[in-house]
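A.B. asks: Task: produce atomic coordinates for the following.
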Amino acid sequence: MQAGMHDLNGQPFYVRTWGDPALPRLLLLHGFPEYGGAWEDFAPLLADRFHVIAPDQRGYGRSWAPADVGEYTASKLVSDMVALIGDDGPVTVLGHDWGAGVAYALAFMHPELVSRLIIANGVHPAPFQREMAKGGAQSEASQYINYLRAEGSEDKLAANDFEKLLALFSAKMDMSWLQGDVLARYKEAWGRPGRLRGMINWYRASPLVVADPGKPVTDLRALPVERLQVRCPHLLIWGAGDIALLPAATEGLEDFAADLTRVEIADADHWLFHQKPQEIADVVRDWLDRT
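C.D. replies: The predicted structure is shown next:
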């Protein structure tokens, strides 16, 4: 693994890479509350086939973390990745959690840069918004978003050595991987000045609406289906034990991705890359061999 700072759109970003730079590129996009180091078990498993690239995204780790919520709109998050890809596209893109949101937006806005799209326990904005607006199970599971959006939530999460952040991170899921040196590195990333605010600003800048449980929101503006299409081969990998993102939030994804393959990992949850890295790498290889 190699790592260092890159200038993207005039700002510093920390990027980790694995494998021969002459190989095809695989861009890995982490979610909340992780950072580029989250891929350290998974990335080497594909480094014989790809030059694997894993940035700390805006607001995370050692990368640029502006305080202004307006700096975290989807178009700005995507612009970072457009700059990172540069003239080396198209690339295969894999996104998890919030990284999936950037991966989808990159595929929508710059389809010429994405040859294949892999999403793992992440959601397309249209089905996700549909489910969050119903006031049902996904609305209940997503109430933490409203908590995070509240001003000052970063201070509450950081208190007592990140006690509330760890509770949010691990609720009812297998966190046996987050201990020892791994946990220490996460705390180091969270503790960098301004990083927790930057991380949470992703939620604050998002236009997605979370209904209160039992109170559907029915006056949402319809999302433009044509502008939200995935036009390349698309693989969705799903850890079945996820309690934050529910399977219903992926229903109808075929309407937005004509070339979609679904693979369920039965004995994993939202943190599947830490729990089953080799199994997921094998799924990715098998799919690549068939597309």
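A.B. asks: going forward, measure contacts and count neighbours with C-alpha atoms only.
C.D. replies: Fine.
A.B. asks: Residues contacting stretch 137-145, please?
C.D. replies: 131-133, 203, 210-213, 243-246, 248-249 (CA atoms under 8 Å, 6 or more residues apart in numbering).
A.B. asks: Can you list the buried residues in that stretch?
C.D. replies: Buried positions in stretch 137-145, judged by neighbour count with 16 or more other CA atoms under 10 Å: 137-143, 145.
A.B. asks: Can you name the two of the contacts of stretch 137-145 that sit furthest apart?
C.D. replies: Using CA to CA, the contacts of stretch 137-145 span at most 20.8 Å, a distance reached by 203 and 248.
A.B. asks: Compare the two (neighbour count), which wins?
C.D. replies: Shown here are residue 203 and residue 248; by other CA atoms under 10 Å, residue 203 has more neighbours (21 against 13).
A.B. asks: Quick check: that one touching residue 149?
C.D. replies: Yes. Taking CA atoms under 8 Å as the definition, residue 203 is a contact partner of residue 149 at 6.1 Å.
A.B. asks: before we move on, back to that, same list (the contacts of stretch 137-145) but as a markdown table, adding distance to residue 84 and secondary structure.
C.D. replies: As requested, those are exported to a markdown table (distance: CA to CA, whole Å; DSSP: H, G, I helix; E, B strand; the rest coil):
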| residue | distance to residue 84 | secondary structure |
| --- | --- | --- |
| 131 | 33 | helix |
| 132 | 32 | helix |
| 133 | 34 | coil |
| 203 | 23 | helix |
| 210 | 32 | coil |
| 211 | 35 | coil |
| 212 | 38 | strand |
| 213 | 40 | coil |
| 243 | 32 | coil |
| 244 | 30 | coil |
| 245 | 28 | coil |
| 246 | 31 | coil |
| 248 | 33 | helix |
| 249 | 30 | helix |
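A.B. asks: before we move on, the earlier item: next step: the buried residues of stretch 137-145 restricted to helices.
C.D. replies: When DSSP state H defines the helices, the subset of those inside them is 137-141, 143, 145.
A.B. asks: Now show me the structure for the sequence below, then we'll compare the two:
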Amino acid sequence: MTRVTGNHPSGAASSRTHLVRNGDISLAVYEFGPQDGIPVVLVHGWPDTHHLWDGVVPLLADTYRVISYDTRGYGQSSAPTQVSAYELNRLATDFFAVVEAVSPTEPVHVVAHDWGSVQIWEAVCEPGADQYVASFTSISGPNLDHLATWMRRGVRSGTVRGIGGTLSQCLSSAYTTFFMLPVLPYLFFRLVGTEKIWKLFLRLVEGTSAEQISLAPTLKQDMISGLRFYRANIIARMFGPRERRTTVPVQLLVNTRDIAVRPAGYDDTAKWVDQLVRHDLSRGHWLPYSDPAAIAGYADAFIQAQPK
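C.D. replies: Predicted structure coming up:
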């Protein structure tokens, strides 16, 4: 592991910056807060980087040792061109590599959003995951196997509620079909993948002001690179869901106005998790921007509730 110390570019807090290796992948890792604090790892999704958490970090770093990282394909981390490099099992190994590097003797608490949450679901359902993860707070990113199983059950139920729930989720996920096309989405984001347009989109869709949004200078390439997450995983998981369970305590922050994931999609989660807490919030998809205090508050309460 190579260490470079310096200031965090966002100015949100002083950081310690690392490069963690996972085979050929280099991951940019940022640490905040006391080095002897309880470790909390923050994992972002599409099209964000560790800057997604700029509003959350200062609320946790007085107490916790907060670690965030650019997942593969984003920011200052490696961005392989092969779609297969973004399969969930490979993303999970990145997470485990980060944990082994920054907290080799103590399991970490994790807070993850969007595709960050999807890949942490993959990790916590691996055998022995509780040796690495003490708790997992999931935001706007389901376990894709659980979601696919829930959708199939809805169709097979033959009920209006079951079929309607599945159709509602299909409509919310319709954008993923566009994202998985071979050429068009890449051209689209080369044209519109600017900070100004993305902030306007978030204001129109979620009512989030520009001042609340922290973006990396790599936004356009991150948007394009991150499309590989969809192509590598959506079809495989929707048409071949696996039996995936976890003993890691899980907290769901379910945003009831989420444009991407319908709240009902989490209704079966308790079947797959030994310990589950759920909070429904009247918020949109990008909760880390719109209400970082809610994330910090729920994460802190959940972490403190775990056995020491």
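A.B. asks: Nearest to residue 68 of the first structure among the buried residues of stretch 137-145 of the first structure?
C.D. replies: Of all these, the one sitting nearest residue 68 of the first structure is residue 145; the distance, using CA to CA, is 18.2 Å.
A.B. asks: out of everything not next to it in sequence, what's closest to residue 63 of the second structure?
C.D. replies: residue 37 (6.5 Å; CA to CA, 6 or more residues apart in numbering).
A.B. asks: no, scratch that, I was asking about residue 149 of the second structure
C.D. replies: residue 241 (6.4 Å).
A.B. asks: Check the gap between that neighbour and residue 283 of the second structure for me.
C.D. replies: Look at residue 241 of the second structure and residue 283 of the second structure: by CA to CA, to the nearest Å, they are 29 Å apart.
A.B. asks: got it, and residue 112 of the second structure?
C.D. replies: 16 Å.
A.B. asks: Ok, residue 43 of the second structure next?
C.D. replies: Using CA to CA, we find residue 43 of the second structure at a distance of 19 Å from residue 283 of the second structure.
A.B. asks: neighbour count winner among these two?
C.D. replies: residue 43 (28 against 16).
A.B. asks: Which position in the first structure pairs with that one?
C.D. replies: The equivalent of residue 43 of the second structure in the first structure is residue 29 (alignment by TM-score structural alignment).
A.B. asks: ok, that match touching residue 92?
C.D. replies: No. Residue 29 of the first structure lies out of contact with residue 92 (CA under 8 Å); the separation is 11.1 Å.
A.B. asks: list the contacts for the match of residue 43 of the second structure?
C.D. replies: 36, 54-55, 57, 93-96, 99-100, 102-103 are the contacts of residue 29 of the first structure under CA under 8 Å, 6+ apart.
A.B. asks: Of those, which is the nearest to residue 11 of the first structure?
C.D. replies: Nearest to residue 11 of the first structure out of the contacts of residue 29 of the first structure is residue 57 (CA to CA; 11.6 Å).
A.B. asks: quick one: what's aligned to that closest one in the second structure?
C.D. replies: Aligned partner of residue 57 of the first structure by TM-score structural alignment: residue 71.
A.B. asks: Next: residue 82 of the first structure.
C.D. replies: Match for residue 82 of the first structure (TM-score structural alignment): residue 96.
A.B. asks: Filter the contacts of residue 29 of the first structure down to just the ones in helices.
C.D. replies: Counting by DSSP H, the part of the contacts of residue 29 of the first structure found in helices is 99-100, 102-103.
A.B. asks: just to confirm, which helix or strand has the nearest residue to residue 169 of the first structure once chain neighbours are set aside in it?
C.D. replies: With sequence-adjacent residues excluded and distances taken as CA to CA, 6+ apart, residue 169 of the first structure is closest to residue 33, at 7.5 Å. Assigned by DSSP states H and E, residue 33 of the first structure falls within no helix or strand.
A.B. asks: show me where the stretch 51-200 of the second structure has strands.
C.D. replies: Taking DSSP state E, counting those that start in this stretch as the test, the strands found in the stretch 51-200 of the second structure are 65-69, 108-113, 133-139.
A.B. asks: which SS state does residue 3 of the second structure fall under?
C.D. replies: Look at residue 3 of the second structure: counting by DSSP: H, G, I helix; E, B strand; the rest coil, its state is strand.
A.B. asks: just checking, it touches residue 19?
C.D. replies: Yes. Counting by CA under 8 Å, residue 19 is a contact partner of residue 3 of the second structure at 6.3 Å.
A.B. asks: Compare the two (neighbour count), which wins?
C.D. replies: Comparing residue 3 of the second structure with residue 19 by other CA under 10 Å, the one with more neighbours is residue 19, at 20 against 11.
A.B. asks: What does the more buried one correspond to in the first structure?
C.D. replies: Looks like residue 19 of the second structure aligns to residue 6 there (TM-score structural alignment).
A.B. asks: show me what contacts its match?
C.D. replies: Counting by CA under 8 Å, 6+ apart, residue 6 of the first structure touches 12-15.
A.B. asks: do residue 142 of the second structure as well
C.D. replies: Residue 142 of the second structure makes contact with 114, 117-118, 121, 261, 265-266, according to CA under 8 Å, 6+ apart.
A.B. asks: Not counting sequence-adjacent ones, nearest residue to residue 254 of the second structure?
C.D. replies: Using CA to CA, 6+ apart, the closest residue to residue 254 of the second structure is residue 280 (4.7 Å).
A.B. asks: again with residue 249 of the first structure
C.D. replies: residue 128 (4.7 Å).
A.B. asks: Any chance of a PyMOL selection covering the buried ones in the contacts of residue 142 of the second structure?
C.D. replies: To isolate the buried members of those in PyMOL, using 16+ other CA under 10 Å:
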select buried, resi 114+117+118+121+261+265+266
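A.B. asks: Show me which of the contacts of residue 142 of the second structure is closest to residue 62 of the second structure.
C.D. replies: Closest to residue 62 of the second structure, out of all of those and judged by CA to CA, is residue 117, at 24.1 Å.
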